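Asker: Here is my input; please provide its structure:
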Amino acid sequence: MNPLIERAQQTSRRIEAYLQEIEDADVWTLREQERTLPSESYIYILSLMGHLIYSDGLVHRQELELAKQYFSSNAEKTIEERLRVLSSRNHSKSTALPNFLKAAVYFDAVKNTRYTDAIIGLIEKFGNIVIAVDGNKLEVEVRVLSEIISNLIDLAVECREVTRQALKKGTSKEIERVKKQEEKEPSLDDLLTELRSMVGLQRVKQEVVAATNLVRVRQLREEMGLPAMPLSLHMVFTGNPGTGKTTVARLLAQIYREIGLLEEGHLVEVDRSGLIADYLGQTAGKVQAAVQSARGGILFIDEAYALKTDARDSYGQEAINTLLKAMEDHRDDLIIIVAGYTAPINEFLETNPGLRSRFNRFVHFDDYDGEELLNIFTYLCDKHGYSSTQIAKHQLKNHFSTLYESRGENFGNARDVRNVFETILKHQAERVVAIHKPTADDLSFIDLADIAWLFERPNAELVKAGRA
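Answerer: This is a model prediction of the structure:
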């Protein structure tokens, strides 16, 4: 598979993950035709894809391959027709923020998060991938995407102001309801318990607890007037995708908030597209904006080595220089975590002495083994109200053990488990709809028939990715 197609899927899943968290919080009740927030974003992503693909008036083979991953039909004529219909919506001229982003703005206001910026950043990343997938990034495509993102940002700013005024005046009954329901922030013990309850990651847990203890002891020494050594809290997370790096970073931000190290305790996720501008001289401003949004919390830079692609990459060097200055200027209210594969991260840190000196705490995330992958699957079942037969569990254990033992460079860890889980639910739904008046048990039970596709193996890569 084209690596860009895989990145597009990862990006759209990250958008859906943010919105699923908002959905689960139950703070937003306005719906579009009773759709869930992740479903609304999925429809928007399809529409954006169609708009960008047709912006140059042509549909290329690589673009069709990307679109096939998002449509149930593989017929190219059917997909082209759907893309043409979707392309008719002019996102850059829209006068209303999409409903799922209104929900994100509302969630940010109530929960003191910054999910809206993160989601718009991921939409921009997805759009850039769509533009690049055919290997020819045209000026008209870049301009169209830029107009769409600028429009979203402007609409989000307006929506924030309206929401802020509503909160201030207290005129909305719904806002009052949410304010009353708002849960208190989890305690330090709650957060450490959540960390310990994560599947696997024993070395990671030890490192996080050790870092937390080091900070707490340093704070106690300062309170007693004892000398305290300077402490660099910036970190490097290494490991394959799907090993929990972002989840642990989010927990760490909250832990540091609870011990008084960070004021907000939020996490801002970015990658190269969120820091590097399209035009020379604009990158510093983009980096500074990301830094400002992360102050009081953690700035998490995924695939940080992509910032500087080679020695001649002046855009990347500008981003790195701006980050180093920000780390110095905001040492008391900003922590930066760079993440990615082990070897490229080490090479990235060696490109600049300032990087190596500031990032001196490394945490490696091991791949999940077969038993741990099964435990993640069981967790997903429990979370969403599903159960399975013992024979089905046994077969799944064999599958995940084989998946781990034969893993290659594209091994997705927990992401592969989620793909398998979602595909099992698709097969289970096809079986259950044929039952006359299905019971609650019928709707919740995963049978051996629902996982049979795992062992038919029509295509090893499709099975691995959970799309057979």
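Asker: C-alpha from now on. contacts and neighbour counts both.
Answerer: OK.
Asker: wait, is residue 238 part of a helix?
Answerer: No. Residue 238 is assigned strand when assessed by DSSP: H, G, I helix; E, B strand; the rest coil, not a helix.
Asker: Here is a second sequence; please produce its structure as well for comparison:
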Amino acid sequence: MRDNGPDVVDQFRKGEVALNEALKRLNGSSPTSTLRRENKGQPAVVDTQRYQTIIKELEGLIGLRQVKNLVKEIFAFIQIQQKRSVAKLATEPIVLHMIFKGNPGTGKTTVARILARLMRELGVLSKGHLVEVERADLVGEYIGHTAQKTREHVKKALGGIMFIDEAYSLARGGEKDFGKEAIDCLVKSMEDHKNDFILILAGYGLEMDQFLRTNPGLPSRFPITVHFEDYSEHELMQIADTMLRQREYRLSHEANVKLRSFLRESLQGVGRRNFSNARMVRNIIERGIRLHAVRLLDNERPSREELMRIEPEDLVMGEEPKDEELSRDWQNQRR
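Answerer: This is a model prediction of the structure:
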């Protein structure tokens, strides 16, 4: 291993060198070289190729610049801590419990899944799996039941990430609600198993701020807060194009204009709190593909272009239709 590690890590953090090149300089020229980890009792090596694959997946996500920068910081921190250990200098344990704040459809769960695998390859986690839980999974029906359920889910998450979406629901029942017991148990587990799992609490920004004030021990235990901003009009169109391309569809010019106009109005409208970002785009695209199929059903010999092209009439914006509306769509398209 070369001795210019700090310089390379700094260059990588600033985006001046690509990941592949940074790893080569740090670990030697072989593309299959490995990163060693110093944590006692954990796996000794991490496969660099798998790490690169996960980084490529993360970089392929639209937006999420803060998350991508966070990964660079973690990568740099781990590398330097290992080098400090070799140099007989004091090292800091890495604590990565996180708060994810943002509206629905901004990629919080997707990022949590990628981070779990990434932390495994960096040697922070031994398993790299994700355990998704909600209030009903943690809160019991009688005294003592909640602590038991919470400890069981923490045990399942050891070696990986526990992800709690809408975490503030644990504090909504008042002083006598068993949700408070779940919070207390989580706080204790974070201390007892601080090197064995990562806890990510997610939800709307305002509610998460209020939730963190319900227990004095919570804020200090989450050193990382990631804000998931709403996607821009351009980013949402990129997401739509990606979804369509993966399914081998495309928007006609008129359909593109219709979708872009709807997204622009939605982003400028009142009630952005209920704006579901990529989730809304996915629903529009998936319903558009279904209506495209209905439109072409009686066409015995559709061309390749027709089989791929989504037209404006295929794009229905707004809420998912009721059953009678779907039936009416079907009948209208067949006439």
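Asker: Overlay them and tell me the TM-score.
Answerer: Overlay of the two chains. TM-score (TM-score structural alignment, normalised by the length of the second structure): 0.77; 276 aligned residues with a C-alpha RMSD of 2.2 Å.
Asker: neighbours of residue 202 of the second structure, just the number please.
Answerer: Using other C-alpha atoms under 10 Å, residue 202 of the second structure has 25 neighbouring residues.
Asker: typo on my end, it should be residue 154 of the second structure
Answerer: Around residue 154 of the second structure there are 25 residues (other C-alpha under 10 Å).
Asker: I figured it was touching residue 189, is that so?
Answerer: Yes. Using C-alpha atoms under 8 Å, residue 154 of the second structure and residue 189 qualify as a contacting pair, with a distance of 7.3 Å.
Asker: give me the element the equivalent of residue 193 of the first structure over in the second structure is part of.
Answerer: Per TM-score structural alignment, the equivalent position to residue 193 of the first structure in the second structure is residue 56. If you go by DSSP states H and E, residue 56 of the second structure is part of helix 48-59.
Asker: Any idea how far stretch 268-279 of the first structure is from the middle of the chain?
Answerer: 14 Å (C-alpha atoms, centre = their mean, to the nearest Å).
Asker: can you list the residues that contact it?
Answerer: 114, 118, 121, 124-125, 282-283, 286-287, 290, 293-294, 297-304, 306-307, 315-316, 319 (C-alpha atoms under 8 Å, 6 or more residues apart in numbering).
Asker: Would you mind giving the residues in the second structure matched to stretch 107-123 of the first structure?
Answerer: Stretch 107-123 of the first structure covers no residues of the second structure once aligned (TM-score structural alignment).
Asker: and what of stretch 38-53 of the first structure?
Answerer: Going by TM-score structural alignment: stretch 38-53 of the first structure matches no residues.
Asker: again with stretch 251-258 of the first structure
Answerer: By TM-score structural alignment, stretch 251-258 of the first structure lines up with residues 114-121 in the second structure.
Asker: For the second structure, give the helix that spans the most residues.
Answerer: Taking DSSP state H as the criterion, the second structure has its longest helix at helix 65-86.
Asker: buried sites along it?
Answerer: 67, 71-83 (16 or more other C-alpha atoms under 10 Å).
Asker: about what we covered before: PyMOL command for the buried members of the contacts of stretch 268-279 of the first structure?
Answerer: The PyMOL selection below is limited to those of those classed as buried (16+ other C-alpha under 10 Å):
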select buried, resi 114+118+121+124+125+283+286+287+290+293+294+297+298+299+300+301+302+303+304+306+307+315+316+319
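Asker: Residue 424 of the first structure matches what in the second structure?
Answerer: Using TM-score structural alignment, residue 424 of the first structure pairs with residue 288 in the second structure.
Asker: who's in contact with that match?
Answerer: 310, 314-316.
Asker: Of those residues, which is the most crowded?
Answerer: In terms of neighbour count, residue 310 stands highest of the contacts of residue 288 of the second structure at 25 neighbours, by other C-alpha under 10 Å.
Asker: Roughly how far does that residue sit from residue 237 of the second structure?
Answerer: Residue 310 of the second structure is 14 Å from residue 237 of the second structure, where distance means C-alpha to C-alpha, to the nearest Å.
Asker: And residue 10 of the second structure, by the same measure?
Answerer: To residue 237 of the second structure, residue 10 of the second structure is 34 Å away according to C-alpha to C-alpha.
Asker: Then residue 96 of the second structure?
Answerer: According to C-alpha to C-alpha, residue 96 of the second structure stands 33 Å off from residue 237 of the second structure.
Asker: out of those two, which sits in the more crowded spot?
Answerer: Taking other C-alpha under 10 Å, residue 96 of the second structure and residue 237 do not tie; residue 96 has more neighbours (21 against 18).
Asker: For my notes, confirm that one occurs in a helix.
Answerer: No. Residue 96 of the second structure: not assigned to a helix; according to three-state DSSP it is coil.
Asker: OK, contacts around it?
Answerer: 198-199, 222-224.
Asker: check contacts around the spatially most central residue of the second structure.
Answerer: Nearest to the mean C-alpha position of the second structure, by C-alpha atoms, centre = their mean, lies residue 111 at 2.0 Å. By C-alpha under 8 Å, 6+ apart, residue 111 of the second structure lies in contact with 58, 67.
Asker: Kindly recompute the last result at 10 Å.
Answerer: Neighbouring residues of residue 111 of the second structure by C-alpha atoms under 10 Å, 6 or more residues apart in numbering: 58, 61, 64, 67-68, 100.
Asker: same deal with residue 316 of the first structure?
Answerer: Contacts of residue 316 of the first structure (C-alpha under 10 Å, 6+ apart): 272, 275-277, 283-284, 305-310, 322.
Asker: Can you list which of these are found in helices?
Answerer: Among the contacts of residue 316 of the first structure, the members falling in helices (DSSP H) are 272, 275, 283-284, 322.
Asker: Please, where are all the helices along the second structure?
Answerer: Using DSSP H, helices in the second structure cover 5-13, 19-27, 48-59, 65-86, 108-122, 135-138, 145-157, 179-192, 205-212, 233-246, 253-268, 277-296, 304-308, 323-334.
Asker: count of neighbours near the aligned partner of residue 413 of the first structure in the second structure?
Answerer: Matched by TM-score structural alignment, residue 413 of the first structure corresponds to residue 277 in the second structure. Neighbour count of residue 277 of the second structure, defined by other C-alpha under 10 Å: 25.
Asker: repeat for residue 304 of the second structure
Answerer: 8.
Asker: and the gap between it and residue 245 of the second structure?
Answerer: Taking C-alpha to C-alpha as the measure, residue 304 of the second structure falls 15 Å from residue 245 of the second structure.
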